[in-house]
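*Asks:* No sequence on hand, only this structure:
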């Protein structure tokens, strides 16, 4: 692995007015996770918004964000190829389970048949073979989380941003979902930035930890 591979945050600073919320430099190699911890309102999700390219203009930010040597800060959000998982799986209620996944497949993959094949293969990989025609509202919380993860992975992201995606799951399901998400990130070689207030999330991520909002 060369020094250019993975995510590099160089002197990233985010402010709201005169208040400095985030000051961070870090390298996150492919398959590794940087965990950013802090209380609500400390700037954790604001950092993800800066990385993903959708920072609210009320904030000011500076610093370099590079993935595999490519500077992202000058690119619009749609060209940054950042995959994001939120607290809620955000499945589209008007689409079937398989179409919820297929919608994320890049336009370079042509033809409805090929896109459905890829989406169904992703469902099978997630242990959800045969669930494609189901209404997403009929899925359990864990099943929805698996669909959301496969949807993100099929979008071919260059990094994965996690905005407390385990916080609404019960304890057993939370542990299973952590293992699934971090395992997949390692398998496909994605650099990951996780924001959380949960120490168990940080332990499961097993990587660098940066704390924000400390007195």
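*Replies:* Arrived safely, thanks for sending. All values reported here derive from a predicted model rather than from experimental measurement. Numbers count the residues shown, from 1 in each chain.
*Asks:* Every contact and neighbour count from this point should use C-alpha atoms.
*Replies:* Will do.
*Asks:* Buried residues, the top helix by length along the chain. List them.
*Replies:* Secondary structure of the chain per DSSP state H: the longest helix is helix 171-188. Buried residues in helix 171-188, counted by 16 or more other CA atoms under 10 Å: 174, 177-178, 181-182, 184-185.
*Asks:* Residue 207: which of those is nearest?
*Replies:* Set against residue 207, the nearest of those by CA to CA is residue 182 (10.7 Å).
*Asks:* pretty sure the closest one contacts residue 205?
*Replies:* Yes. Counting by CA atoms under 8 Å, residue 182 touches residue 205, with 6.6 Å between them.
*Asks:* At which residues are the strands of the chain located?
*Replies:* Listed in chain order, the strands of the chain (DSSP state E) span 7-16, 19-28, 33-37, 60-67, 70-71, 82-85, 159-163, 192-196, 208-211.
*Asks:* most neighbours per residue, which of the ones you listed?
*Replies:* When the strands of the chain are scored by mean count of other CA atoms under 10 Å, the highest mean neighbour count falls to strand 192-196 (a mean of 26).
*Asks:* ok, and what's touching it?
*Replies:* Residues from elsewhere that reach strand 192-196 (CA atoms under 8 Å, 6 or more residues apart in numbering): 28, 30-38, 44-45, 48, 159-164, 185, 202.
*Asks:* Included below, for side-by-side comparison, is a second structure:
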């Protein structure tokens, strides 16, 4: 049974050298996608970095990040339970396709082979486990990257322009596929993008930063 997670961003305030960048107070429910848009330098990447635990020293930030009612803003990045999906799939070149998926699985999982085979079938890549990731198409790489993230059992997801490097036709296909899977998994997600069509496909609230 899919778990229902929620992400609360309470009175988030991010500043760069004292200059206000982001002020945000909202809740992202299970399977919902909050889209954040804005010009370069508006604070989109800084918001992602604060939520993920990577905000640089030039920034100051305050406000609570609560994942399933647990405050996580003081935790190390690896303990926050947040998955990240970037512009590039970032598949490990020294691992096979199956190896990349296996990497995402928590260590306590004992059914890794079966889980990986089921995951490959689910994304339409049955029989591709031994392949070098470099031999995959852009869409296939994107599907493997998302499935690796889902296999890691995150409780929330951050998406940093994940469709921007795909061609137009594939972009629409991947939008629908990614958002469907996030909804099915019940994962609250925050999408940063420059593309209004991304926001429309996400179907959730849209916040525009100045």
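*Replies:* Nice, I can see it. Note that the structure is predicted; figures quoted are calculated from it, not measured.
*Asks:* rewinding a little: between the longest helix of structure 1 and strand 192-196, how big is the angle?
*Replies:* 160 degrees (axes from the mean of the first three to the mean of the last three CA atoms, to 10 degrees).
*Asks:* centre of the chain versus helix 171-188 of structure 1, how much separation?
*Replies:* 12 Å (CA atoms, centre = their mean, to the nearest Å).
*Asks:* Which part of structure 2 matches that helix?
*Replies:* With TM-score structural alignment applied, helix 171-188 of structure 1 matches the range 168-185 in structure 2.
*Asks:* Likewise for stretch 132-142 of structure 1?
*Replies:* Going by TM-score structural alignment, stretch 132-142 of structure 1 lines up with residues 129-139 of structure 2.
*Asks:* returning to that earlier point: in a markdown table: the buried residues of helix 171-188 of structure 1, plus distance to residue 16 of structure 1.
*Replies:* Shown next, in a markdown table, are the buried residues of helix 171-188 of structure 1 (distance: CA to CA, whole Å):
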| residue | distance to residue 16 of structure 1 |
| --- | --- |
| 174 | 32 |
| 177 | 33 |
| 178 | 32 |
| 181 | 32 |
| 182 | 31 |
| 184 | 35 |
| 185 | 32 |
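*Asks:* can you name the two of these that are farthest apart?
*Replies:* Those two in the buried residues of helix 171-188 of structure 1 that are separated most widely, counting by CA to CA, are 174 and 185, at 16.5 Å.
*Asks:* Tell me who's in contact with residue 205 of structure 1.
*Replies:* Contacts for residue 205 of structure 1 (CA under 8 Å, 6+ apart) come out as 33-35, 178, 182.
*Asks:* Quick one: map it onto structure 2.
*Replies:* Per TM-score structural alignment, residue 205 of structure 1 is aligned with residue 202.
*Asks:* Distance check, that match against residue 183 of structure 2.
*Replies:* Distance, residue 202 of structure 2 to residue 183 of structure 2, by CA to CA, to the nearest Å: 10 Å.
*Asks:* and the residue opposite residue 32 of structure 1 in structure 2 once aligned, how far is that from residue 177 of structure 2?
*Replies:* Under the alignment by TM-score structural alignment, residue 32 of structure 1 pairs with residue 32 in structure 2. Taking CA to CA as the measure, residue 32 of structure 2 falls 15 Å from residue 177 of structure 2.
*Asks:* Equivalent analysis for residue 22 of structure 2, please.
*Replies:* 30 Å.
*Asks:* follow-up on the earlier one: which residues sit against the longest helix of structure 1?
*Replies:* For helix 171-188 of structure 1, contacts defined as CA under 8 Å, 6+ apart pick out 30-32, 142, 145-146, 149, 160, 166-167, 191-192, 201, 204-205.
*Asks:* Repeat the analysis, applying 10 Å as the threshold.
*Replies:* Here helix 171-188 of structure 1 makes contact (CA atoms under 10 Å, 6 or more residues apart in numbering) with 30-33, 85, 126, 141-143, 145-146, 149-150, 153, 156, 159-160, 162, 165-169, 189-192, 200-201, 204-206.
*Asks:* Check the mean deviation of it from structure 2.
*Replies:* Helix 171-188 of structure 1, aligned to structure 2 and superposed, deviates on average by 0.5 Å (mean CA distance after the TM-score superposition for structure 1).
*Asks:* could you give the angle of that helix to strand 159-163?
*Replies:* Using the same axes, to 10 degrees: helix 171-188 of structure 1 against strand 159-163 is 170 degrees.
*Asks:* Helix 171-188 of structure 1 vs strand 33-37, what angle?
*Replies:* 140 degrees.
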